[in-house]
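Q: Structure here, sequence nowhere to be found:
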C-alpha cells in the first residue's frame, strides 16, 4: 500500500523541471519590471507622477482582460488541452519586454509615454494575463492528486526562488555598469530576454494535460454560471484582497531608488537579493506545515515576519547589516504568499463544485489575478505620485535631492509595505474556507453512500 502511494506521489524529473521553467521565466520578468520606474524617470526622463498614472490606468484595463481570459480558458477545448496552448504567450512577453526597455531616448516626451503605456499594457493585459490565468486550470490537469500539487508548489518554489534570485542578484550588478544610457538598457534586458523566453516555453514542451477533470465534461461555461460563482463564493474576494495588498508592495518596489539614493550604490542590492538562497531551505518545511496548519494561517505567520522586516528597514538607513536582517525577515514573510497561496484558489474552485456550481478554475484564477494586477498598478502609481509629491527629481544626484524626497524613499521601502502586510493579516482572519471544506466533503461523501 505504501509503495502504491509513493508511486502516485512521484513526479517525473522532466515534468517537475518543465513545470517550474515558465514560473522562473515569468518571475524573472517581474524582477526586471521592478526597474521600469527608474528606467522611465532617469533614462527616458518621464515624470514619476506620469509613469505611475500610466501604469495604474494600464492595470485597470488589465482587470477587464483578466476576467475575459478566465472565461476564455474555461471554454477552451483543443487537442493540447484547455490551458496548455496559452503557454506560447511567454515568447511574446520577452520580445515585448525587450522592446519596452529599448525605447529611443531622443523621441519626444509624448511618444515615449505612449510607447511605455502601449507595450506595458500589451504585456500585462494580454500576454501575462493568459499565463497567470491558465495556472490553476493547467495544474489540476497535469498532476493527478493534491500531494503532487503540493510538492510542485512548495519544492518547486525552491527552483523558482533560485532562478529568480540569479536574476535579482545579477541584474542590479550589470545595471550599475551597463544601464547608463538607453542603448545600455536595451543590451542589458536583451541579455536576459532570449534565454528566459526559451526556458519559459519548456513547460508547454514537457508538461501535458493528462488528468481528466469532472468539469471538462460539463461543456462550455455560460456567463450566468460565472456570475453565480462570483456572487456565491465570498472566499475568492478575500483571496483577491490578499493579492491586491501584497502586490501593492511589489508594485511600489522602491528598492532601486533606496539603494541608489539612500545606500548610494545600486549594485549593493545584490546582497539583499542573495538572501533568497538560504531561504530555499524554508521551502522544504512548507509541505510538512501544510499537513498540520491551514495555508491561510501559514500566510498570516508570514505577514508578521514581513511587517517586522519592513519596519526594520526604516531604522536601518544605509546600514547594510541591518538591511540584510530586514531583507531576510520580509523575504521570509513573502514566501507563503508567493508560492503556496495559489492553493487557496484550488480550494475556492472545489467549494464551487461542492456547492453545485461550475468549478470555474479559470475564472477563480482570473479574479485573483485581477487583484494582483490592480495591486501592482496601485503600487506603481503610489511610487510615482508620492515621489513626485515629495519633490523627487531624476536629474539630481542623491546629495542634491530634497530632504522630503529622501524621507519618502525611505518610507516607500519600509513603513508603507509594513502596513500592507498588517492589512493582509487582518484580511485572512476572515478566511474560514479551511473549516468549511471538510464539512462539505463529508456531506458529499454521505450523499454518495446513500
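A: In hand now; what should we look at? Keep in mind it's a predicted model, so treat the numbers as computed, not measured.
Q: going forward, measure contacts between C-alpha atoms and count neighbours the same way
A: OK.
Q: Nearest spatial neighbour of residue 89, chain-adjacent residues omitted?
A: In space, and not counting its chain neighbours, residue 89 is closest to residue 127: 5.2 Å by C-alpha to C-alpha, 6 or more residues apart in numbering.
Q: take the one below as the second:
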C-alpha cells in the first residue's frame, strides 16, 4: 500500500472553527427554506397542487442521489492549491444564493408553465447547486484534523452554528413574510429570500477564506479507483452503514414534522405564526446544550451520548400525544426534543469522520468524499421522499391551500405526520445505536494507521 498521509498537528483556532461552522449556518438557511417553507409558499401563496409539488420534490430527491454520489467521487479526484473541498465552496457560494431567490420568482405564465418553472428552479438549487457546495463542506470535517477530540470540538461549533441558522429561519421567516405583506403575497417571499441568500453567500465565503485542509493522503492508489470500487469500499464499512441509517431515519422524522408543521400550526393549533415559535424553542436548547457535548463525549463517548439523546428525543415526541393541540404543552415537548436532537446532531458528523478512518484501516483505501456524499444522499432521499409522501397524502386527503376550512381526512393526515410517524423512526435509531461499537476501537485504529504511515 502506497498511501501515505501528512498532517500538521497544529491546534485549530476559534476563528477557523466559527468560520467553518458558518458554512453550516449558510447550508441550513438554504436547506430549511427549501425543505420547510417552499412547499407552503407553492401551495398557499401560489395555490399550486400539493400532490404535483410533492411529485416534483420526489423526482428531485431521486436525481439528487446521483449528483450526491457523483460529487463525492469528484471530491476524491480534486487536486488544487486550496485543497479538495474548499474550492467548491468558493465557486458555488454566489450561484446558490442567486438561484435560491429564483425559486420564489415564479412568473405568472399559466398553470403548466408555473409547474415547469418550479421543477427547473427547485432542481437547480436542491439537486445541483446545494449538492455541489454541501458535499465538499461536510467532507471537510475529516480533512481539518485527524484528532478525535479536535474533530468533536469542530463539530460542536459547526452544529451550534447550524442550529443558529435553523433558529433564524424558523423564528423569523413567517413573521418576516407577514410583515412584508403576508404569506399569500409572492413579493413578501422574494424579499425574505433575498435577505437570507445574502447572509448565506457571505457565510460560505468566510468559510472558504478562514479554513485550511490539514489531512492529506497520497493519491497514487486513489486516482486509479473506479467509481464502482469506491462504492464497494463504502458498503463494506458497517459502522458507516449504521450511521447512514441513523441519519436517514432522523431526517425522515424531522422532515415529516417540518413538512406538515406549518399546516399543523395553522389548522390544528389555529395560528400559523406559532410554527416559528415551536421550531425555535426546539432550537434554543440545542444552542445551549451542544457546547457541552465535547466534554460530555470525552467522558462517556460519542455513541453513548447519541444513544441517550435518541431516547430523550423519542420521549419528547411521545409526550406530545398527551395534549396535541395545546401550544404551551407542545413548547414543553419541543424543549425536550431539542435537547435530544442536539445530541444527535452534535455527534453524527464527528462519528462519520471516525468511520472514514475505520474504512481506511479496514480496506487500505481512503474515500472520504464518497463516504460523506453517499451518506448525505440517504439524508436527502429521506428529506425528499418524506416531503413528497406528506404532500401527496395531503393532496389525496383533500387538502386545498386556498380553502378556509380543510376536510377531516386532511386534518387527520396532518396529525399523523406531525405526531405519530416520527416516533417509529426514533425507535429505530435507538436500536441502531445499541449495536454501534466503533468508539472503543478508534484509538487502536489511529495507532495502527499512524504506525503504517497512512
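A: Looks like it came in fine. What you are looking at is a predicted structure, and each value in this text was computed from that prediction instead of being measured.
Q: Please state their TM-score.
A: The TM-score (TM-score structural alignment, normalised by the length of structure 1) is 0.90; 438 aligned residues with a C-alpha RMSD of 2.4 Å.
Q: ok, the residue nearest to residue 89 of structure 1 to residue 295 of structure 1 distance?
A: 29 Å (C-alpha to C-alpha, to the nearest Å).
Q: what do you get for residue 50 of structure 1?
A: Taken as C-alpha to C-alpha, the span from residue 50 of structure 1 to residue 295 of structure 1 is 39 Å.
Q: More neighbours: those two, which one.
A: residue 295 (21 against 17; other C-alpha atoms under 10 Å).
Q: Please say which position in structure 2 that one maps to.
A: Residue 295 of structure 1 maps onto residue 302 in structure 2 when the alignment is built from TM-score structural alignment.
Q: wait, what's in contact with the residue lying closest to that match once chain neighbours are set aside?
A: Excluding the flanking residues, the one nearest residue 302 of structure 2 by C-alpha to C-alpha, 6+ apart is residue 347, at 6.1 Å. Contacts for residue 347 of structure 2 (C-alpha atoms under 8 Å, 6 or more residues apart in numbering) come out as 152, 155-156, 293, 302-303, 305-306.
Q: Going through these, which ones are buried?
A: Those of the contacts of residue 347 of structure 2 that meet the buried threshold are 152, 155-156, 293, 302-303, 305-306, by 16 or more other C-alpha atoms under 10 Å.
Q: helix or strand for the aligned residue in structure 1 for residue 61 of structure 2, which one?
A: In structure 1, residue 61 of structure 2 lines up with residue 59, judged by TM-score structural alignment. Residue 59 of structure 1 is part of helix 48-74 when elements are defined by DSSP states H and E.
Q: Give the buried residues for that helix.
A: 48-63, 65-74.
Q: so what does it touch, helix or strand wise?
A: Packing contacts for helix 48-74 of structure 1, counted by 3 or more C-alpha pairs under 8 Å, 6 or more residues apart in numbering; DSSP states H and E, involve helix 36-42, helix 109-122, helix 128-142, helix 361-389.
Q: Okay, angle between that helix and helix 128-142 too, please.
A: 30 degrees (axes from the mean of the first three to the mean of the last three C-alpha atoms, to 10 degrees).
Q: mean deviation of helix 48-74 of structure 1 from structure 2?
A: Helix 48-74 of structure 1, aligned to structure 2 and superposed, deviates on average by 0.9 Å (mean C-alpha distance after the TM-score superposition for structure 1).
Q: Please work out the angle formed by the directions of that helix and helix 109-122.
A: Using the same axes, to 10 degrees: helix 48-74 of structure 1 against helix 109-122 is 30 degrees.
Q: next helix or strand past helix 48-74 of structure 1?
A: Downstream of helix 48-74 of structure 1 (by DSSP H and E), the next one is helix 89-100.
Q: what's the mean distance for that next one versus structure 2?
A: Mean for helix 89-100 of structure 1 is 1.5 Å (mean C-alpha distance after the TM-score superposition for structure 1).
Q: what's the answer for stretch 149-165 of structure 1, then?
A: Relative to structure 2, stretch 149-165 of structure 1 is 2.2 Å off (mean C-alpha distance after the TM-score superposition for structure 1).
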